[in-house]
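Asks: Below: sequence and its predicted model.
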Amino acid sequence: MFKPENIENEFFHRIGFNFDPKSLTAGSVLISEPFLSDPNFSRSVILLTEYTEDDGAFGFILNKPTELEISDIVDTFPYSGHTFHIGGPVSSETVFFIHSAGSEINESRKIMDDLYWSGDFDHAKELIDLGKVTADQIKFFGGDSGWGVGQLEDELKHHSWIIGSLTADQVLAGDADSLWKRSLTRLGKKFSIMAEFPENPELN
């Protein structure tokens, strides 16, 4: 029977898994290790929208959609078929969004090429209502995922996360169910080993 505690740290480094906090930047993706016990982050993929050593990290879980739409959460929002996602356990009553509309949405903040976060919410609503921003250009979240100074670095030291990357199109794609596995396998064949680990090794 496979047990995660039997995996030596050396093994991860030998096959090239990236746990180095020096490679973190806005736009980095955190891919949870298969047996992460925190239910908030189990098999999650998190986009970092902000990161500095001095201020910590901030971002959103990309692969926890709900059955609701943003119009179910914000009653003044135009019906538009935009799925509402759980962004993390912090500030759960706050609505956030990421998008590829750039300066089309006032006060947007750039994450990386073709990907932005935040901006004037009312202006975003208006553009969606006019059909100028479509569902494949924007993603809405309730709550966020945040780490204080040194917290994420400590979790990386304990191999809770693997650092990866996604393009703007991949971040905004609607295929959340398979995102965790695909984010690992996209890093190369050696990562496919981890992608196929059972969620509960005790049941394997």
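Replies: Structure received.

Asks: CA atoms for contacts and neighbours, from now on please.
Replies: Fine.

Asks: Tell me the helix or strand right after the longest helix anywhere in the chain.
Replies: Of all segments of type helix in the chain, defined using DSSP state H, the longest is helix 121-129. Next helix or strand after helix 121-129 toward the C-terminus (DSSP states H and E): strand 138-147.

Asks: want to compare, so here's the second one:
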Amino acid sequence: MPGIGDPRFERAVVLVCAHDSEHAMGLAVNRPAGGLTVPDLLRRLEIKSTIRVPADLVLIGGPVERERGFVLHTDDYRGEHSLGIAGGMALTATREVLEAMAGHAAPPRRARLALGYAGWAAGQLENEIKHNVWLVCDSDEDLLFDGDHERKWSRALGKLGIDPKRLSAVTGQA
């Protein structure tokens, strides 16, 4: 929501990847990491590509553990430590998925690499949703994986039938 009060999440589109009674974890999918691309990161990690790796921007997944990488991808790739997510998605945080993306194994059909994640303690996310800090919509592949990071927030709102120009952080009482 506008006026979230935390610049790290202003206009963020976050996919909740894990959620249970103890915690919630998600990745922002619309925050590029200052021009860093996946091929750049693979080179830094000394992972040689055997295929042409798309120059997708690496994302800032959230403020927690920003040195740790996570790959959100379609579930046609499943590593030993992949976490299945609803809607045909999976999340993997191992070097193996990076090697697959570089062509060492069958890569996922679509993937986004993010550094860091967003995390919530028990009941925190539910409380924030209850207090209208977050709006919730269904995810879809194009919203998650396309490169139009500037418009993802307004597109997510559009899925809810909300015009971002008419959305306000100010509320009233009736």
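Replies: That came through, no problem. Keep in mind that this is a model prediction, so the values were computed, not measured.

Asks: circling back to that earlier point, what's the longest helix of structure 1 in contact with?
Replies: Residues from elsewhere that reach helix 121-129 of structure 1 (Cα atoms under 8 Å, 6 or more residues apart in numbering): Phe77, Pro78, Ser80, Ile105, Asn106, Val133, Thr134.

Asks: What residues of stretch 7-18 of structure 2 count as buried?
Replies: Buried residues in stretch 7-18 of structure 2, counted by 16 or more other Cα atoms under 10 Å: Phe9, Arg11, Ala12, Val13, Val14, Leu15, Val16, Cys17, Ala18.

Asks: what does stretch 80-91 of structure 1 give?
Replies: Quick answer for stretch 80-91 of structure 1 (16+ other Cα under 10 Å): His82, Thr83, Phe84, His85, Ile86, Gly87, Gly88, Pro89.

Asks: rewinding a little: so which two of the contacts of helix 121-129 of structure 1 are the farthest from each other?
Replies: Taking Cα to Cα, the two most distant members of the contacts of helix 121-129 of structure 1 are Ser80 and Asn106; they sit 20.0 Å apart.

Asks: residue boundaries of the strands in structure 1?
Replies: Secondary structure of structure 1 (DSSP state E): strands at 29-32, 45-52, 56-61, 65-69, 83-86, 90-99, 109-112, 115-117, 138-147, 161-164.

Asks: Ok, which of these comes nearest Asn9 of structure 1?
Replies: Taking Cα to Cα, strand 161-164 is the member of those nearest to Asn9 of structure 1, at 12.8 Å.

Asks: which position in structure 2 aligns with Ser178 of structure 1?
Replies: Alignment note: Ser178 of structure 1 maps to Arg151 in structure 2; criterion TM-score structural alignment.

Asks: Now list the buried members of the contacts of helix 121-129 of structure 1.
Replies: Among the contacts of helix 121-129 of structure 1, those buried by neighbour count (16+ other Cα under 10 Å) are Phe77, Pro78, Ile105, Val133, Thr134.

Asks: could you dump those residues to a markdown table with distance to Ala168 of structure 1?
Replies: Shown next, in a markdown table, are these (distance: Cα to Cα, whole Å):
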| residue | distance to Ala168 of structure 1 |
| --- | --- |
| Phe77 | 24 |
| Pro78 | 24 |
| Ile105 | 16 |
| Val133 | 15 |
| Thr134 | 15 |
